[in-house]
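# Sequence and predicted structure, then a few things I'm wondering about:
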Amino acid sequence: IAQQCVALRGQLRAAGYESEILALRVERRVAGQAQIFDASHIKREDGLLYHHSIGSDVTAFAARHPGPKCLIYHNVTPAEFFAPYRPGFAWMLETGRAQLPRLASCFPVSVGDSAFNAEELRTCGFHSPGVLPIIIDPAKWNFAPDAALMDQLQDGQTNLLFVGRIAPNKRQDQLVEAFARYRKLDPRARLILAGDGQDFDPYFQRVREQVARHDLRRQVHVTGQLDDAALLAYYRTAHLYWSFSEHEGFGAPLVEAMWFDVPVLAFGGTAVSETLGDAGALFDAEHDLERIAELAFALAHDTTNGRRAGALAAQAARRLRFLPANVADALQQIIIRMETTAHR
């Protein structure tokens, strides 16, 4: 959500609007990008773009705001993914999802960052929700990667990459299982799980236990939280982006991988197939892990008479859909709708 807030603020300022990001808590890594939320700083006539996911103390304020406003929905992960591992967090997710129908009458304008999310808003009673895709701007990567990490990763091994926090809906456990089969085809391969895991999290423990059971401690790298220079190094050296995630409201790393000409292989559920369009390679629940591993090997090593080249060409076309200029029109339409509904 943070990256989209920054991108939208840039679009709004470029269009001549004053725009600021307000949040209840601001992490250190984005400390210069946002201000701590203070209701007294928001005037009645101010336009409000409220980003909703799990919900927070800001939700009630946004619902009551009398000025022009729009709810931007980034999806709430279904609670059942977390219930076996973190029931308290599952309750928070369930509560956040339950808020949606009650918010429908408070926001005459709403959008999802995918048609998948917009449809969820529609089922919750929102009127004519639109779509405002996540902005993926390759210009954000115009800096040097971590040089030492680049050297480590360019050692002749195959780098298979997934980007995302360690979480049950991301299904890193299935990815590890598939990687164990992949290694039979490509013994000189490593799996990079570029994301943070918490030691107290039972699901993270499950993933680590699977890694140990397959004796893959040296081949599976869980990076923890990364700075941008390290993440850039992982993208630039990846041979394949591989995702088993079963629930995505959009899937920004899928598009980021496209910008680095990394072929994408992903489970095609929820919004993933929409984000990829006709680019990338998809699999479903009917595919067994051996077949998926074979497809991963074919894409990583281009053993299918140019399939990798064809995939990259399709990805090069698809990634343009999410450039700032191509999302600007959708944002402008939202502003027009906000102004129109505010004067009714």
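The structure has been received and is ready for your questions. Bear in mind the structure is a predicted one, so any value in this text is a computation, not a measurement.
# contacts and neighbour counts: CA atoms only from here.
Will do.
# Tell me the gap between the biggest helix by length in the chain and the middle of its chain.
As assigned by DSSP state H, the longest helix anywhere in the chain is helix 324-342. On the basis of CA atoms, centre = their mean, to the nearest Å, helix 324-342 sits 22 Å off its chain's mean C-alpha point.
# next one: stretch 177-192
Relative to its chain's centre, stretch 177-192 lies at 24 Å (CA atoms, centre = their mean).
# Please list the residues outside the longest helix of the chain that contact it.
7, 11, 47, 67-70, 108-109, 131-133, 135-137, 320-321 (CA atoms under 8 Å, 6 or more residues apart in numbering).
# Show me what counts as buried in that helix.
324, 327-328, 331, 334-335, 337-339, 342 (16 or more other CA atoms under 10 Å).
# Tabulate these in a markdown table, adding columns for distance to residue 60.
As requested, those are exported to a markdown table (distance: CA to CA, whole Å):
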| residue | distance to residue 60 |
| --- | --- |
| 324 | 30 |
| 327 | 28 |
| 328 | 28 |
| 331 | 24 |
| 334 | 22 |
| 335 | 22 |
| 337 | 22 |
| 338 | 19 |
| 339 | 21 |
| 342 | 19 |
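# Okay, one more to line up with it:
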Amino acid sequence: MRVGLLASLLSRQATYRRAGVSRYIEALLQYLPGVAPDLEIIAYTSRTVWRAARAEFPPAVAWRVTRWPTERPSVRIAWEQLVAPWATRDCAVIHGPVNVLPLALARPGVVTVHDLAFVHFPEHYPAAKRWYLRLLTGLSVRRARRVIAVSETTRRDVVRTYGIAPERISTIPNGIDADWRRVDDVELERWRRQQGLPERFLLFVGTVQPRKNLTTLLEAFARLGPEFPWPLFVVGAAGWLDSPIYRRVEDLGLARRVRFTGYVPPEELRYWYSAATIFIYPSLYEGFGLPLLEAMACETPVITSNCSALPEVAGDAAVLVEPTDPLAIAAAIQSLVMDEERRRMLAQAGRERARQFTWERTARETSAVYRTLGEQRSGERGGEAV
């Protein structure tokens, strides 16, 4: 059975576009050929991405390349809605991996919904992006034969917001690679010296944008006082509406204690997680929260929000706080700083929790959705023939 995966958002740019949903697409292309050799996976993307990325994926992945510069959002949207229905006409199933499907598809479609942050926090999005996501996500989940939600939280959001029948939605969580684990101590120490990092520091990983709630984290960090000896590193590319975040650092007098690294490639992230003493992720809303999982796999104690999908991912392996309360965040940080034994217990619990989430599982369960749709289509065609 031939499956068309719309991979326009697969990115190799050194920007926030290589995080999150790009890594989801990358994982599907890496793992689907191994867990579902009976499926023919065809990735649709731009010539630029194909040239940069094709050597990284299994030979079994077939590529169909467009000359349209779909790295540009407006071009990508036009291609998906105007060209993709025709370009994918020989596929049995079409997968829109990031919230949106071509609406004129002649074949069964499955769409993955990662979150509905644009519904809950519309003010955190530029107007054009907010309008596009609200319109096209709603139309796509109603058009799709099957919806994949990356968490139970997202599944419930889709049911409530769009009135989709729960039985049409499959919850398939994100994952991590099997070899994503804490870096060896000797190698880590060598890397730490190369980077000039202190022995202990706090870490945040994510795109610098309003929903990640960095302003509240900065306020919490400021409340720890100038005598607090550990710096805070913010690892992630600049996103959108981020200027107030950088201004807040200056306003709070934190310029010498908070360091923004900018974009860090995925292969280096494991070193940052492993070197950090505490990982803090106080996001206001996440459909899953991949950095949380990555930090736990690297045995780094985690403080995260008590809302959206984050408790679902963390289980009992993290400290949960109210993300809008800087006093609560500061108290959680101070408590872990003073309690080395609790940090050790959280590190161990996080490692065990993270083992439950793998990209191989994600790919296997996704392939089962493809097969179900393919069988349904075969049954419908058989019925028509009779």
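Received the coordinates, thanks. Everything numeric here is computed off the predicted structure, so don't read it as measured data.
# Got a TM-score for the pair?
Once superposed, the chains reach a TM-score of 0.83 (TM-score structural alignment, normalised by the length of structure 1), with 327 aligned residues with a CA RMSD of 3.0 Å.
# about what we covered before: the contacts of helix 324-342 of structure 1 in strands, which ones?
Cross-referencing the contacts of helix 324-342 of structure 1 against strands under DSSP state E gives 69-70, 131.
# And the aligned partner of residue 92 of structure 1 in structure 2, how far from residue 74 of structure 2?
Matched to structure 2 by TM-score structural alignment, residue 92 of structure 1 sits across from residue 129. Distance, residue 129 of structure 2 to residue 74 of structure 2, by CA to CA, to the nearest Å: 10 Å.
# Residue 117 of structure 2 now?
Counting by CA to CA, the gap from residue 117 of structure 2 to residue 74 of structure 2 is 21 Å.
# Look at the two and report which has more neighbours.
Applying other CA atoms under 10 Å to residue 117 of structure 2 and residue 74 shows that residue 117 carries more neighbours, namely 22 against 10.
# residue in structure 1 matching that one?
Applying TM-score structural alignment, one finds that residue 117 of structure 2 aligns to residue 77 in structure 1.
# Wait, that match touches residue 245, no?
No - at 11.4 Å, residue 77 of structure 1 does not count as touching residue 245 under the criterion of CA atoms under 8 Å.
# tell me which residues in the strand or helix carrying residue 341 of structure 2 are buried?
Secondary structure from DSSP states H and E places residue 341 of structure 2 in helix 340-354. The neighbour-count check on helix 340-354 of structure 2 (16+ other CA under 10 Å) flags 343, 346-351, 353-354 as buried.
# now stretch 80-93 of structure 1
Residues of stretch 80-93 of structure 1 classed as buried: 81-82, 85-86, 90, 92-93 (neighbour count, 16+ other CA under 10 Å).
# now residue 340 of structure 1: how far from residue 118 of structure 1?
20 Å.
# just residue 301 of structure 1 next, same as before
From residue 301 of structure 1 to residue 118 of structure 1 the distance is 37 Å (CA to CA).
# So what does residue 46 of structure 1 match up with in structure 2?
Using TM-score structural alignment, residue 46 of structure 1 pairs with residue 92 in structure 2.
# residues contacting its match?
Per CA under 8 Å, 6+ apart, neighbours of residue 92 of structure 2: 1-4, 107-108, 374, 377.
# now structure 1: which of these match?
On the basis of both residues aligned by TM-score structural alignment, their matches' CA atoms under 8 Å, what survives of these in structure 1 is 107-108.
# what's the most distant pair in the contacts of residue 92 of structure 2?
Within the contacts of residue 92 of structure 2, 4 and 377 form the most distant pair, 15.0 Å apart (CA to CA).
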